[in-house]
Every structure is written in C-alpha cells, then in structure tokens.
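Peer 1: sequence unknown, structure follows:
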C-alpha cells in the first residue's frame, strides 16, 4: 500500500512536471524576443488575418442609412432664351445661304430664241396688250352701268356712247398703227339667254381681240374690242 501510493504520487508529480515543462516551452516559444508585451498585443499580420473575413453583424434596431439622390440638371429661363436665339440665328444664316445659291446658279444661262414671225405676217414693234385693255374695259362698264336700269328706248344711244368711250380708254394703251373696232350689245335680263359669237379674217400674229361682260339686276352688256395692225 505504501508503494502504490508512492507511485501514484510520483505519477502525479511527473504529470505536474510535464505540465510545467510544456508551459515553459510555450513560454519560451512565445517569449522569443524577450518582449513582455508580445503576449498582450498581437502583431499587425495576426490582427489582419483575424479580422479580414469577420463582418460585424447588423443590429436589428439600428437605423438604415438613407440613400442620397443626386440632384438632376436644372434648366433656367436664360438658357432657354439663349437656345432660341441661337436657333433663330442658324435659320437666318441657312436662308441667306439658300438665297445666295439661287442668285448665282451653277448652270450656264440659257439663251431664249426670239419668237419666229410667220411668213406673210406683219411684225409690229409692240403687240396689242389685250389683258390690260380687258381690265380697263371691265372697270369702265362697272362704273357706268352699276345703277342703270334697262330701257329699250335709250339702249341704242347708250351703246353708241359707251363704244366711243371704250375706244378712247383703250387707245391710251394701244401701240401705234393699230386700228380699234368696238362692238357692244345691251339687252334685258328677263329670263332670257343670249349667245354671241364673232369670226374674223385677219393676221393671227399681229392682230388681237379682247372682250368682257357686265350685268346687273335688269340688264346685261357684252363689249368686244378688235385691234388690227395696219402697215
């Protein structure tokens, strides 16, 4: 009994000695540089390795960070007015360029061939202006017959006087060496239709004719003026 207890005490003592040796080895391994603060403060490499993959757990009660929106581009009134002025200036410049191109065409000017005079026809320096003569006759008839009532007893004298006045008016715009012939018809406007035709044998190149008509509530008037060139 005494021996066994001694052995047990020896074993426990050896275990304690072994623990002391392990602690000494551990102490010597960690205390290699002799710095007493090496056990308490870990190195930068150890701290970075230990905290590299560790993320702090979000707390449930902590408020979430609010997202800040970037302000959008603001458009001012002065900017819009400046853009309108620039657009108007560009349009004006484009219009001026188009006008300049139209004034100076790239193509060569085309020579217009004079109208050929038919053989056997007269060649007056100026031809009879039938369109202008028609406008003058229309204005004259409107001013003279606007308020006139049809009367068979005075129609003959009215027709003669109107023809003489028309020849005097047309003569002012007629070139020289033209002979004027005026033909007029006045009738009653009482549910009646009239058709007037004329036929002449003349020079179709130098001679011409113009005609116009007028009517009011009681009468109608048709006037024709022939212009014949004489050499």
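Peer 2: Right, received. Where do you want to start? Bear in mind that the values here come from a model prediction, so they are computed numbers and not experimental data.

Peer 1: alpha carbons only for contacts and neighbour counts from here, please
Peer 2: Will do.

Peer 1: spatially speaking, which residue is in the middle of the chain?
Peer 2: Closest residue to the average C-alpha location of the chain: residue 91 at 9.8 Å, with C-alpha atoms, centre = their mean.

Peer 1: One more to weigh against that first structure:
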C-alpha cells in the first residue's frame, strides 16, 4: 500500500470520515462496544447541578442512631474487653454500620463511620472531629454503648457531595 495515500474509514453510526492516525479518540461504553457487529454510541450523562438533596433523600440522623445502637448492642453486649479486641472489632463495626446505613440509599452522600472501643474504667472520654462542613446538607449521628468491661463510641458522618 502506498503511504502517500490516506485511507478513509467511515463511522458506522454517523457516516463521517475518520482518518487513520487521527489524534481524536472515541470513547465507547465498555459494556456494549459491539453488539452483533454494530457499534453502540457512548452514554452521555449531563451534570445535574443539584446543590441540595431532595427532601426524601436527606441523611436522617435519627434513623442512623437507631442503626448504630442496634449494631453496637448486637456485637458488644456479651463481649469482655481485651487489648487486641479494639482495633479489629472497631473496623468490623464501622464496616457493618456503613453497610447498614447505605441500605437507606441516600444518593450523593459520602458516609464516613468512626468507632472507638476502650476499656471501661469509669473514666470520661472526649472525641473531636474536623470537617469542611455545609450546615444545610451535611450532618452526623453519634451514639455510645457501655457494658461492665468496655465502652464504644460510634459516629457516622453524612457529607453531601454535588
């Protein structure tokens, strides 16, 4: 083939010429590039520019507190405190709480869960967190659990993203 000649390919959808060696690349939906030899056009999604969540899809701290209380009671009611328990158990509890909160299907919310477990020696504890926060959409829920040998503090943050 002579290199001086440019061959022209045509798109199956638009019938517009596509030159070989073109720097413009096409992006196709990877789930359905070719179906029975016919190329499928990419899915185009527009931005919604929603700054606030719908009322029925807002993060509800009361529901989250009940979920966290249920999880903490379920997993910690018969547990005795051990040094090695804290790290593994707090990770597992945080993942369980996060999974159950995601079942509410609040769209556009990032869910962040923090669980602290310690030995109950009749002491006080203070915990603090810092976030960039928008008061109208971002919120949190927290709860505590205490038995005779340990305490647990669970905090779940719902941060809305646009």
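Peer 2: Looks like it came in fine. Here the structure is a predicted model, which is why all the values come from computation and not from measurement.

Peer 1: Mind telling me the TM-score for this superposition?
Peer 2: The TM-score (TM-score structural alignment, normalised by the length of the second structure) is 0.65; 111 aligned residues with a C-alpha RMSD of 1.4 Å.

Peer 1: For the second structure, which segments are assigned as strands?
Peer 2: 8-10, 17-19, 34-35, 38-39, 109-119, 139-146, 150-160 (DSSP state E).

Peer 1: which of those sits most buried?
Peer 2: With neighbours defined as mean count of other C-alpha atoms under 10 Å, the strands of the second structure peak in mean count at strand 150-160, which reaches a mean of 21.

Peer 1: Where does that one end up in the first structure?
Peer 2: Alignment note (TM-score structural alignment): strand 150-160 of the second structure is matched to residues 219-229 of the first structure.

Peer 1: Comparing that stretch with the second structure, how large is the average distance?
Peer 2: On superposition with the second structure, the mean distance recorded for stretch 219-229 of the first structure (mean C-alpha distance after the TM-score superposition for the first structure) is 0.4 Å.

Peer 1: where's that stretch relative to the chain centroid, distance-wise?
Peer 2: On the basis of C-alpha atoms, centre = their mean, to the nearest Å, stretch 219-229 of the first structure sits 50 Å off its chain's mean C-alpha point.

Peer 1: what sits up against it?
Peer 2: The contact list for stretch 219-229 of the first structure, computed with C-alpha atoms under 8 Å, 6 or more residues apart in numbering, reads 122, 124, 128, 149-150, 167, 177-189, 202, 206-215.

Peer 1: so the helix or strand harbouring the residue nearest to the centre of the first structure aligns onto which residues of the second structure?
Peer 2: Following DSSP states H and E, one finds residue 91 of the first structure within helix 77-103. Helix 77-103 of the first structure corresponds to no residues in the second structure, going by TM-score structural alignment.

Peer 1: residue contacts, the residue mapped onto residue 128 of the first structure from the second structure?
Peer 2: Residue 128 of the first structure maps onto residue 59 in the second structure, with residues paired by TM-score structural alignment. Residues near residue 59 of the second structure by C-alpha under 8 Å, 6+ apart: 106, 109, 138, 139, 158.
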